[in-house]
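Undergrad: show me the folded form of this:
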Amino acid sequence: MAPAEKAAGALRTIGELAEEIGRPQHILRYWETRFPQLRPLTRAGNRRYYRTEDVALVRRIHQLLADQGYTIRGVQKLLTEEKGASARVPSAAPRPGQDLRAIRDTLAQALEDDRS
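TA: Alright, predicted model coming up:
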């Protein structure tokens, strides 16, 4: 089955992904040794299955190397810096239930305003 025929979130084999980006499979295996962020699922016989986030990372690595002229070392540094920057940025995600409390308070205020 060709990659275009798969659902967006479907796992990709190493062959499908290699064909999609136009690189041989051994290059993807090499990238796995150089980029710790790239960890596809492995099954019996070391068959690799790339998740959606792995596919996005492979496409990004390929784009940086092929189109933007980065070296392997440069891409490693860039990805490490990005990971560090995202870890330093405080999460804007509210605590569980915080959104519900805000909605409740907004509705309570609206009811109060209607009564006045």
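
Undergrad: C-alpha only now, for contacts and for neighbours.
TA: OK.

Undergrad: how about the strands in the chain?
TA: Taking DSSP state E as the criterion, the chain carries its strands at 12-13, 41-43, 47-50.

Undergrad: got the contact list for the last one?
TA: It refers to strand 47-50. 11-14, 17, 39-43 (C-alpha atoms under 8 Å, 6 or more residues apart in numbering).

Undergrad: tell me which stretches of this structure form helices.
TA: Remark: helices assigned in the chain by DSSP state H are 14-21, 25-34, 52-62, 72-88, 98-115.

Undergrad: ok and the fourth one relative to helix 25-34, angle-wise?
TA: Right, the one you point to is helix 72-88. Relative orientation of helix 72-88 versus helix 25-34 (axes from the mean of the first three to the mean of the last three C-alpha atoms, to 10 degrees): 50 degrees.

Undergrad: another sequence for comparison is provided below:
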Amino acid sequence: MSRKVSGTPKASGAFRTIGEVSEATGLPQHVLRYWETRFPQLRPVTRAGNRRYYRPADVALVRRIDALLNAQGYTVRGVQQVLTQSAHSETGAGDGAPDIFAALRAIRDDLGRALTQDDDTA
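TA: Model prediction:
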């Protein structure tokens, strides 16, 4: 059930529905729902009726997971390990308390590299 709302585009910091994320990334909605069960880092905000709203950081994480799985050939388990290791190594937190800003920087850096690679191949 998809409906389009005409008007001005959303601000870059706006929350996105699962349909909007699906359209922006080219990933089916069921894949996004599956990833939520496999990657604890991917937790969109849920509202009434279990509607999902993805924050900009969630969308960036979806893009990172997609790049690792589909472009770099990682398995789901491999991506889980990469995400866990990057959260621990970049935070320097031996106590298991992740630093959200370090994780976001890692996602931003990965996306920057991916976009640069796309520009080089175009």
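
Undergrad: if we can go back for a sec, of the strands of structure 1, which is nearest Lys6 of structure 1?
TA: Lys6 of structure 1 lies closest to strand 12-13 among these, at 8.6 Å (C-alpha to C-alpha).

Undergrad: which part of structure 2 matches the closest one?
TA: Aligning strand 12-13 of structure 1 against structure 2 (TM-score structural alignment) gives residues 16-17.

Undergrad: rewinding a little: among the contacts of strand 47-50 of structure 1, which ones are buried?
TA: Neighbour counting with 16 or more other C-alpha atoms under 10 Å marks 11-14, 17, 39-40 as buried within those.

Undergrad: wait, which of those residues is closest to Ser91 of structure 1?
TA: Once C-alpha to C-alpha is applied, the member of those that ends up nearest Ser91 of structure 1 is Arg39, at 24.5 Å.

Undergrad: can you redo the buried ones among the contacts of strand 47-50 of structure 1 as JSON lines with distance to Glu32 of structure 1?
TA: Listed next are those as JSON lines, based on distance: C-alpha to C-alpha, whole Å:
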{"residue": "Leu11", "distance to Glu32 of structure 1": "17"}
{"residue": "Arg12", "distance to Glu32 of structure 1": "15"}
{"residue": "Thr13", "distance to Glu32 of structure 1": "14"}
{"residue": "Ile14", "distance to Glu32 of structure 1": "11"}
{"residue": "Leu17", "distance to Glu32 of structure 1": "13"}
{"residue": "Arg39", "distance to Glu32 of structure 1": "7"}
{"residue": "Pro40", "distance to Glu32 of structure 1": "8"}
